[in-house]
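Peer 1: Show me how the following folds:
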Amino acid sequence: MALEYAMHGHFSVKFDVFSYGVLVLEIVCGQKNCYFSSGENMEDLLSYAWKNWREGTASSMIDPALRASSTAEIMRCIHIGLLCVQENAADRPTMASVILMLNSDSRALSVPSRPAFFMDSIVESDTSLDRSFQASTNEASITELHPR
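Peer 2: Below you'll find the predicted structure:
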C-alpha cells in the first residue's frame, strides 16, 4: 500500500504506480512483500531490493526461475520497480511513463531514491518515533505500536 494512503489516507493517481512497482519486484525476486530472511537479517522486499540496487548486487536477487531470461531486461524491470515505489508520490512515474520505459530500451531511466517503508529511513530520519515509543521504567514490558 502506498505510504501516503497508509499514513494519511490520501489517495492519488500514483497509488496504482506504487502497487505496480511492488508487484514487479515480487515477480522478479520471487518473494512476497513482507518480512523474509535474507541471510541473517529479516527485512521487507523494498528494503532488500533497494540495498541490492545501491550495492550493485541487484542481479543476485533475481528469482532462479527467471535466470534463463535476459538479465538486462530483468535489471531494467528492477530499476522501474524501484522508481515506482518512491516515498514521495510526486517522484513516482505515471503509468503512461512506466509503459514507455518498459517498451523502450533506449529511454534513459532516472536514478531511484530510497523507497517508501525503507527500514533504515525510519531510524535515521524520524525521531518522532523515539518520542512515541513507550517502555516501562524497569524495561520489563514494551508497548508495540501498530498502524491502523
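
Peer 1: Going by C-alpha atoms from here, please, whenever you check contacts or count neighbours.
Peer 2: Noted.

Peer 1: Remind me what the helix or strand where residue 74 lies packs against, helices and strands.
Peer 2: Secondary structure here is read from DSSP states H and E; on that basis residue 74 sits in helix 71-84. Contacting helix 71-84 under the criterion 3 or more Cα pairs under 8 Å, 6 or more residues apart in numbering; DSSP states H and E are the following elements: helix 15-29, helix 45-55, helix 95-103.

Peer 1: Just give me the residue right at the centre of this structure.
Peer 2: Nearest to the geometric centre of the chain sits residue 46, at 2.8 Å (Cα atoms, centre = their mean).

Peer 1: before we move on, the earlier item: go through the helix holding residue 74 and flag the buried ones.
Peer 2: 74-75, 77-84 (16 or more other Cα atoms under 10 Å).

Peer 1: sorry, back to before: turn the helices and strands packed on helix 71-84 into a markdown table, including distance to residue 37.
Peer 2: As requested, the helices and strands packed on helix 71-84 are arranged in a markdown table below (distance: least, Cα to Cα, whole Å):
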| stretch | distance to residue 37 |
| --- | --- |
| helix 15-29 | 13 |
| helix 45-55 | 10 |
| helix 95-103 | 30 |
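
Peer 1: so which of these comes closest to residue 133?
Peer 2: helix 45-55 (22.5 Å; Cα to Cα).

Peer 1: Please generate a structure for the following sequence too, so the two can be compared:
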Amino acid sequence: MSPEYAMDGVFSVKSDVFSFGVLVLEIISGKKNRGIFSVEPSLNLLSYAWTLWKDGKALELLDSSISSNSNNNLQIMRCIQVGLLCVQDRQEDRPHMSEVVLMLNSLNTSLPEPKQPVYFSVRDASDMESSSSCTVSDITVTVIEPR
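Peer 2: From the prediction side, this is the model:
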C-alpha cells in the first residue's frame, strides 16, 4: 500500500507504481514485503532491499531458486533499481508506469539513483525505549439516529 494512501487515504496513479515496485522486489527476492527477515529482525523487504542496494550487495536479494549468471545479473540489478525507484517516499519522485515500462524494456536508458523508501525503518532496543510516549485525548462521539 502506498504511503500517501496508508497515511492520508489519497489514491493516485503513483499509488499503483508503488505497488508495482513492491511486487517486483517480492518476485526477485521470493519473499513477501510484510514480515520480518531473519537476517536482521528489524527490516522489512523494502528496507532490506534498500540496505543491500546502498551497500553494493543488491544481488544478495535474489531468491536462490532464480539462477544468476553474468548474462542476467545486469537485468536483475536493473529490476531491483526500478523496484526501488517505484517505492520511493515521495510520489513525485516515483516514475510513471509508462516510464517504468521504458526502463524495463531498454537497457540503454540510464536510470536515476533511487532515494530511500518510505518504509525504511531500522530500530534497535534503545530507539524503541526512548521513543515510547503516550497521548490521551478525550473524544466524544455522537451518533444521530432517525426516528
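
Peer 1: Need the TM-score from the superposition.
Peer 2: The TM-score (TM-score structural alignment, normalised by the length of the second structure) is 0.80; 128 aligned residues with a Cα RMSD of 2.2 Å.

Peer 1: could you give the angle of the helix holding residue 74 of the first structure to helix 45-55?
Peer 2: Orientation of helix 71-84 of the first structure against helix 45-55 (axes from the mean of the first three to the mean of the last three Cα atoms, to 10 degrees) gives an angle of 120 degrees.

Peer 1: What span of the second structure is helix 71-84 of the first structure aligned with?
Peer 2: Correspondence between helix 71-84 of the first structure and the second structure is established over residues 73-86, with TM-score structural alignment as the criterion.

Peer 1: next one: the matching stretch to chain centre, how far?
Peer 2: When C-alpha coordinates are averaged (Cα atoms, centre = their mean, to the nearest Å), stretch 73-86 of the second structure and its chain have centres 13 Å apart.

Peer 1: And the contacts of that stretch?
Peer 2: 17-25, 28, 46, 49-50, 58-59, 93-95, 100, 103-104, 107, 111, 113-115, 117 (Cα atoms under 8 Å, 6 or more residues apart in numbering).

Peer 1: Ok, stretch 29-41 of the second structure next?
Peer 2: For stretch 29-41 of the second structure, the surrounding residues in contact (Cα under 8 Å, 6+ apart) are 22, 26, 42-46, 61-63.

Peer 1: Please, a PyMOL command that selects the buried ones among the residues you listed?
Peer 2: Applied in PyMOL, the following selects the buried portion of the contacts of stretch 29-41 of the second structure according to 16+ other Cα under 10 Å:
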select buried, resi 22+26+42+43+44+45+46+61+62
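
Peer 1: Could you dump the contacts of stretch 29-41 of the second structure into TSV and include distance to residue 128 of the second structure?
Peer 2: As requested, these are exported to TSV (distance: Cα to Cα, whole Å):
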residue	distance to residue 128 of the second structure
22	26
26	28
42	11
43	14
44	17
45	20
46	20
61	27
62	31
63	31
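
Peer 1: ok, back up a step: check the fit of the match of helix 71-84 of the first structure onto the first structure and give the mean distance.
Peer 2: Average distance, stretch 73-86 of the second structure versus aligned residues of the first structure after superposition (mean Cα distance after the TM-score superposition for the first structure): 0.4 Å.

Peer 1: Now the buried members of the contacts of stretch 73-86 of the second structure.
Peer 2: 17-18, 20-25, 28, 46, 49-50, 58-59, 94-95, 100, 103, 114-115, 117.

Peer 1: Give me the secondary structure label for residue 34 of the first structure.
Peer 2: Classification of residue 34 of the first structure into helix, strand or coil gives coil, according to DSSP: H, G, I helix; E, B strand; the rest coil.

Peer 1: Count the residues that sit near it.
Peer 2: Residues within reach of residue 34 of the first structure, counting by other Cα atoms under 10 Å, total 12.

Peer 1: ditto for the one 3 residues further on
Peer 2: A count of neighbours around residue 37 of the first structure, defined by other Cα under 10 Å, yields 12.

Peer 1: Please pull up the equivalent of it in the second structure.
Peer 2: Counting by TM-score structural alignment, the partner of residue 37 of the first structure is residue 37.

Peer 1: helix, strand or coil for that match?
Peer 2: Residue 37 of the second structure falls in the coil class when you classify it by three-state DSSP.

Peer 1: follow-up on the earlier one: pick the one among the buried residues of helix 71-84 of the first structure closest to residue 135 of the first structure.
Peer 2: The shortest distance between residue 135 of the first structure and any of those, using Cα to Cα, involves residue 82 and amounts to 35.4 Å.
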